[in-house]
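Participant: have a look at this prediction, sequence included:
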Amino acid sequence: MLKRVFVAPDPGRIRLRFATRAVVGIGLAVVVCGLAGLSLVGAITGGLAALLALFTVTDPTVRGQAVTTALLPAVGLPVLAAAAGLHDHPVARDLTFLAVTGAGVYARRWGPRGHSLGVFAFMMFFAAQFLHATTDRLPEHCAAVVLSVLVASAVRFGLWCYETQLPPAPVPAPPAGAGLDRVTTRQAVQATVGAGFALVVGQLVSGERWYWAVGATWWIFVNTVSRGETLVRGFRRVLGTVIGLGLGLLIAVPLHGAGAPTAALLAACVFGIFYSAAVSYTWMMLCVTLLAELLYGLLGVLSPGLLALRLAETGVGALGAVLAVLFVLPVTTHAVTDVWIQRALRCVHACTAEAAARLAGSPAADPALRIAELEHLLGRVRLSVAPLVHPLNPMSGRKRRARQVLALLDDCARETRGLVAVAADPEASHDARLTAACRRVEAAVEALTGGTDHITHTPAPPATEPALAHLHGLEQALADLSTPLRTPPGSPLVGA
C-alpha cells in the first residue's frame, strides 16, 4: 500500500502540490478562525469547510473552480441551519438528512460542479451532527464556514494558483438517459436506501454516534458508478478504518489532545488525505480515520471504546451500501468499464498527435495537458476494473484478462509519457516516419474503440530515435490489447 502511494506516477508533481497547498490553506483557515475569536468547535468547522473547498472542487478550468467555490456557502449554510434547527427533532432531522443524501448524489448529473455542491451540502449536515450544532451556536458555525472558504479561495486562486487549464475532473460521467435509466438517478435511490438502513441500524448501535454509519455509506458511493466499484470501495473503507483505528490506539489515544503534537499530526493527516486520494482509497481512509481521532482527542472525548464504536458504525454503513447496490437498481460494471477504456485509448491517440505536432514545430501543441488527462482516465479504468483484480474475486479467467488489460494500458501510458518527454526537448526534430507511426497508432485506436475484430500490426524495425522507439512500443501495446478486449460474449472482460 505504501509503495502504491509513493511510487505512483505524479506528472508535474500535481499530487504533491495539491497536498502541500491543502496543508497551507487549511492551516491558515484554522488560524484565521482562531484570530477571529471563534472557539475550538468553530475552528474545527472552519477547517472542515476549507478541506472540502480545496478537495471537492474539480472543475476543468480555474474560472469554473472559482464559481463553484463561491457557491459552496450558498448551498452549505442553509443545510447547516436546517441541521441545527432540527437538532431536537430527531424524526424530521433524520428524514431531512436522507433527503440531503439523495439530492447530493443526484446532483452528480450536473458534472463536477453538481458533485462538489452535493458533497459540501451532505458534509455540512454531517458536521452539524459531529459537532452537535444547535441554533445558539449557528452564527459561529456560519462565520467559520464563510471565513474558511474565503481563506481557502485566497490560497487556491491567489497565493498558490498552479492551475492554468486542467483536464476533465475524475468524477464519474455516467451515460445519459431518462428516469431510472440514468445512472445518477439509480445511485441517488441506492444511496438514500443505503443511508436509511445505516441510519436506523446505526442508531440501534449508538444513539449518539449513529451519523458515522450514514457518513460511511455516503463516502462509499462518492466517485463510484457500478456495483462492483462500490463493493470494492466498501471493503477498502473498512480496511482503511481498521488500520487507522489501530494507529489511533498507538498514537492518538496516548496524546490526550496535546496541542502541538496533535496539530503536527493533523497537518500530516491532511497531507496524506490529499496526496493519496487519487491512488489509494484505503490509505486515504486511514488518514481520515486518524484525523477524526485526533479531533476527538482535542475535544476531550477520545477513548478506546469510542474507537470500537466507530468501527462498528463503519461496518453498518458499509453493509448498507453493499445491500443497496446489490438489490436496489443495480448498475453492472461492463458498460461503465468499456466507456473508460475507450476514453483512455482515445486520449493515448490525442497525446500522440499533440506530441507529433510539437515535434513538427507547432507552438500551440501542448501534450503535457493530455498526459495529465490520461492519468485521470487510467485511474478511472483501474477503479472500474478493481472488482475483477481483487484478491477475493473467484473468477480467475476474468482476473487474468483484467490484469493483462491494465498492464498493457500502463505500457501505453509509459510509452506515451516517454514520447511527450522527447517532444518537450527543444532540440528534438520531426521525422517523416513519425507521421506514419502516428497514423498507425490512430488506426489501432480506431480498431479497438470501433469494434474491429483485430488489429493488423507489422513489427517495426528497431528504431534508434527515441520518439520513434516510443511510438513503436505504443503500437505493439495497442496490438496486444486486441486479444483481451475482444473476448467472446460469453466471457466478457468486465461484468459484475
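Facilitator: Sure, I can see it.
Participant: hey, let's count contacts and neighbours off CA atoms from now on
Facilitator: Noted.
Participant: checking residue 362 next. Helix, strand or coil?
Facilitator: Secondary structure of residue 362, reduced to three states by DSSP: H, G, I helix; E, B strand; the rest coil: coil.
Participant: ditto for residue 302
Facilitator: State at residue 302, reduced to three classes by three-state DSSP: coil.
Participant: next, count neighbours for the closest residue to it other than its chain neighbours.
Facilitator: Residue nearest to residue 302 in three dimensions, not counting chain neighbours: residue 296, with 5.2 Å by Cα to Cα, 6 or more residues apart in numbering. Neighbour count of residue 296, defined by other Cα atoms under 10 Å: 19.
Participant: what's the helix or strand for residue 296?
Facilitator: Using DSSP states H and E, residue 296 sits in helix 281-299.
Participant: please point out which parts of that helix sit buried.
Facilitator: 281-298 (16 or more other Cα atoms under 10 Å).
Participant: picking up where we left off before, in this structure the residue nearest to residue 302 contacts residue 306, no?
Facilitator: No: contact criterion Cα atoms under 8 Å: residue 296 and residue 306 do not qualify, at 9.3 Å.
Participant: next, the contact list for the nearest residue to residue 243 once chain neighbours are set aside, please.
Facilitator: Sequence neighbours aside, residue 286 is the residue nearest to residue 243 in space, at 6.2 Å (criterion: Cα to Cα, 6+ apart). Contact analysis of residue 286 by Cα atoms under 8 Å, 6 or more residues apart in numbering lists 240-245.
Participant: got another one to weigh against that:
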Amino acid sequence: MPHSPLPEKQAHRRWRLASRLATADPGLIRLRLASRVTLTVVLCAAALALSHQLAPLPPAAYAVALTLAIQGAVAIRDATHRHRLATRVVCGLAGFAMLAVVSMIASEVVLVDLVFLGVAFAAVFARRWGARWNAVGMFSFMSCFIAAYFRPSPADLGAIAFALALSGLIADVVRDRLVPDRPAADLRRTLEAVDQRIAAVVSILRRAHRSGWTGDLRDAALAGEQRVKDALITAEGQLPAPTGGSQAPPDAATQLSIELFDLHLAAETALAAGLGGAPGDEAASARLMAALDRLARMRLAARQTAAGLTDEILDRAVAATPPGAAGAALPVWQDPTFRLAAQVTLACAIAMVGGSLVSEQRWFWAVLTAFLVFTNTQSRGDAALRGVARAVGTAGGIVVGIGLATLVHGQFALSLGFIAAFVFLAFYTLQLSYGALTFFMTLGLSLLYGLLGSFSPGLLVLRLEETLIGAAAGVGVAYFVFPQRTEAASGKAADAFLAELDRLLAAFADRRRGEGSAWRLVAVTQALDRRHAEIVAALRPLDSGWLAGERRRMVRRGQLRFTVLAYWAHRLAGASEGVMPIGSEDETDATLNACRAEIAELRRRRSDIFHEAQTVSLVPPDAASARADPAEPDAAIAIHAIRHILNQVMGSRTGSAEEAKPNVESALSTKTDPSDKQPARFAG
C-alpha cells in the first residue's frame, strides 16, 4: 500500500503553525497566560455548576469565585510555588475580610461607599511593598467591589468562603500543575524565536547586499532588528536578574546572559555594517561579511549554552537572586505611591457620584474604569491613552456584542464556547493592547448577559455611559490633581538612562584595570537597556499621533539619540576584553573622565537632547582608520561616538576644528526624517 503524504503534510503544517506562533510570541508567554486564565475560568465555572446541582450558592459567591479566579491567574506572580501559595492564601483572607466587613454594614450605604474608597486607596498604596501586596490589594478591591454591588448578608459568608477556596484551589492547580512554567524549555523556545528573527534580518541584509538598499528593505531591516531586540529582552527576562557585583566565575545561566548580550551586539553590528555599505564597496562588503560571521558564531554559542540548561539550574538561579535595594524614604505626601493612591481614590469617588446619577444599580462600571485607568501608567498622558483605549474598546465591543448576542440568542453551548474564546483572546492580547482586552471582555459580557436573561441593547449602552464617566473621572484627576506631566516622566527616565550610562563608563574603567568582572559590565548594560525601554514607554503618549509638527519631531529626535547612545554603549561594553588603543593610560582615563563630565552636564540640561543638534567636530581616534577586524567592537570609536552625540546635544565646540574622518563622522550622523521612528542608519 503506497505511503500517504497526508500525515507528513499535516505534520509540516503543524510545525509551521507552531514556528509562527513561537516567533510571534517568544517563549509562548502570552499563550500561556491566556490558557491559564481561560482554563481557570472554565474549570471554576464547571465546579460551580456542579455545586449548584448539589446546593445553590448566593449570587455573590458565584461572582466572587469567577472574578477572583481571573485575579488569581493574573495578579499572583511570585517566582516559586511556595511563595505563590503563600500569596494566594493572604489574598484569599484579605478578600474574605472585605466581603465580611461589607456584609456587616450593608444597610449603611454611605459607610459602604466610604469603606470602598478606603480599600481603593489601600489597594494602590500597597503596591509600594512589591508584587505580593499588589496582588493582595487587587483581591481586596475586587472583593469590596463585588460586595458593594451584591450586598451579601452575613449568612452568605459560608458559601462565599467556599467559593473563594474553590477558585483559589483551581487557580493554583492550573498555574502549577496543568499549565506550569517549564523554564528551560521556555527559554530554548524563546531563543528559537530569537534565532528566527535574526535569520530574517540576515536574509534582508544579504538581499540588500546583492541588489542594493530600497526604502522598503531599510524599513524592514530596522523593524526586524527591533523584533530581535524584543525577543532578546524576553529571553533575558527568563534568566535570573543581574546583581552586577559578583566576581565569581559565571554559572551556565550567567554565561548565557553574557552570550545574549554578545548576540545582541553582534546583531546590531551586522545591521550597522549592512546599512553603512554601498553597492560595489569592497570595504563595506568585507565589514558585512565579517559581521555576519561573528553573528553566526554568537548564535551557535548561545544555542550550545542554552542546551545545557535545566529547570533545576534556572530555578536555583532565580531563588538565589537577591531582592532589589529599597529606594530612599520620602515624606508620605511626596511618595509617588501615596500620590497615585490619592488620585485613584478621588477618581473613584467622582466616578461613584457621576455613575450613580446615571444608574443607581450600575455605577460600579464607572468606578472600575476610574480605578483601572491608573494601572501601569507613569504620567497623565499614559492615563489619557488608557482611558481612551478602554472607552474605544468598550464601544467597539458593544456594537459587535449587540449583533452577536442577537445571533446566538438561545444557543447555550455556542454562547459558552464564544465566551471562553473571548476570554482567551482578551488575555492573549493583554500585553499588546488594553483596548483589545476591553473589546473582547465586553463581547464576553454581552453573551453572558444573554445567558443570564438580562441582555438588552440599553444595558450595553448604559455600560458605555458608565465607562465614559469613569474614564473622564480618571483622566481629569490625572491632569489636575498631583499631575505627573509626561515631560516630567520622560525627563526622569532620561536622567536614569544617563546615570546608567555613567555607571557603564565607570564599570568599563574598572574592567580595564582588572577590578571588575565581565558579568558586572553585562549587568550594567542590561540595566541601561531597561532604562532605554522606560524612556520609550514614558515618551509613548507624546508619540501616539496626538501631536504634530515640531513637537513630535522633537520626541522622535530624542528617541533616536537615546537609541544611538544605547548602541554605542553596547559597543563599548563589548570591547572591554580588548586593548584600548587611545594612547597612554593617563590619556585613556582623561577621555573617560571627559565623557563622564559631559554626561553629568547633560543630566543638568537633559531637555536639550530633544532639540536640534549643533554642529561639532571631535577628532576621531587614530585607531578608527586602522581596524584589524571591523566587526569587533572598538572602545576608542565607541567612546568617541558617545562624546560626539553628547557634544552635539549640548552645542559644545570641544575638540579640534578639523573635520572628523568621513568613515566615522558619517556613522555618527543623527539626522533623521521626521516621519521615521528609527534612525535612517545605525551608527556602526
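Facilitator: That came in fine, so what should we check first? Note that this is a predicted model, so its numbers are computed, not measured.
Participant: aligned partner of the residue nearest to residue 302 of structure 1 in structure 2?
Facilitator: When structure 2 is aligned by TM-score structural alignment, the residue opposite residue 296 of structure 1 is residue 449.
Participant: for residue 198 of structure 1, what is the corresponding residue in structure 2?
Facilitator: When structure 2 is aligned by TM-score structural alignment, residue 198 of structure 1 is paired with residue 351.
Participant: residues making contact with the stretch of helix or strand that match belongs to?
Facilitator: Taking DSSP H and E as the criterion, residue 351 of structure 2 maps to helix 336-358. For helix 336-358 of structure 2, the surrounding residues in contact (Cα under 8 Å, 6+ apart) are 117-118, 120-125, 127-128, 332-333, 362-368, 370-371, 374, 466, 469-470, 473-474, 476-478, 481-482.
Participant: and if you look at stretch 525-539 of structure 2?
Facilitator: 261, 378-379, 382, 486-487, 489-490, 493-494, 496-497, 500-501, 504, 555, 559, 562-563, 566, 569-570, 573.
Participant: also stretch 449-461 of structure 1?
Facilitator: With Cα under 8 Å, 6+ apart as the contact definition, stretch 449-461 of structure 1 has outside contacts at 342, 345-346, 444, 447-448, 472, 475-476, 479, 482-483, 486.
Participant: next one: stretch 378-394 of structure 2
Facilitator: 369, 373-374, 377, 434-439, 442, 464, 467-468, 471-472, 474-475, 478-479, 483-486, 489, 538, 540-542.
Participant: tell me which of these fall in helices.
Facilitator: 369, 434-439, 442, 464, 467-468, 471-472, 474-475, 478-479, 486, 489, 538 (DSSP state H).
Participant: now residue 83 of structure 1, nearest residue through space, not along the chain?
Facilitator: Spatial nearest neighbour of residue 83 of structure 1, chain neighbours left out: residue 125 (5.7 Å); criterion: Cα to Cα, 6+ apart.
Participant: tell me how many other residues crowd the one you found.
Facilitator: 26.
Participant: with residue 400 of structure 1 instead?
Facilitator: Burial of residue 400 of structure 1 is recorded as 15 neighbouring residues (other Cα under 10 Å).
Participant: list the contacts of it.
Facilitator: Counting by Cα under 8 Å, 6+ apart, residue 400 of structure 1 makes contact with residue 389.
Participant: in which helix or strand does it reside?
Facilitator: Using DSSP H and E, residue 400 of structure 1 maps to helix 396-423.
Participant: next: residue 367 of structure 2.
Facilitator: Short version: residue 367 of structure 2 belongs to helix 364-372, going by DSSP H and E.
Participant: give me the mean deviation of that helix from structure 1.
Facilitator: Comparing helix 364-372 of structure 2 with its match in structure 1 after superposition yields a mean distance of 0.5 Å (mean Cα distance after the TM-score superposition for structure 1).
Participant: what span of structure 1 is that helix aligned with?
Facilitator: Under TM-score structural alignment, helix 364-372 of structure 2 corresponds to residues 211-219 of structure 1.
Participant: buried residues in the matching stretch?
Facilitator: By neighbour count on 16+ other Cα under 10 Å, the buried set for stretch 211-219 of structure 1 is 211-219.
Participant: just give me the closest of those residues to residue 17 of structure 1.
Facilitator: The closest of these to residue 17 of structure 1 turns out to be residue 219 (Cα to Cα; 24.1 Å).
Participant: who are the packing partners of the strand or helix carrying residue 261 of structure 2?
Facilitator: Assigned by DSSP H and E, residue 261 of structure 2 falls within helix 252-275. Applying 3 or more Cα pairs under 8 Å, 6 or more residues apart in numbering; DSSP states H and E, we find helix 252-275 of structure 2 packed against helix 183-211, helix 215-237, helix 282-307, helix 311-320, helix 518-539, helix 550-574.
Participant: one more time with 6 Å, if that's ok
Facilitator: If you count contacts as 3 or more Cα pairs under 6 Å, 6 or more residues apart in numbering; DSSP states H and E, helix 252-275 of structure 2 packs onto helix 282-307.
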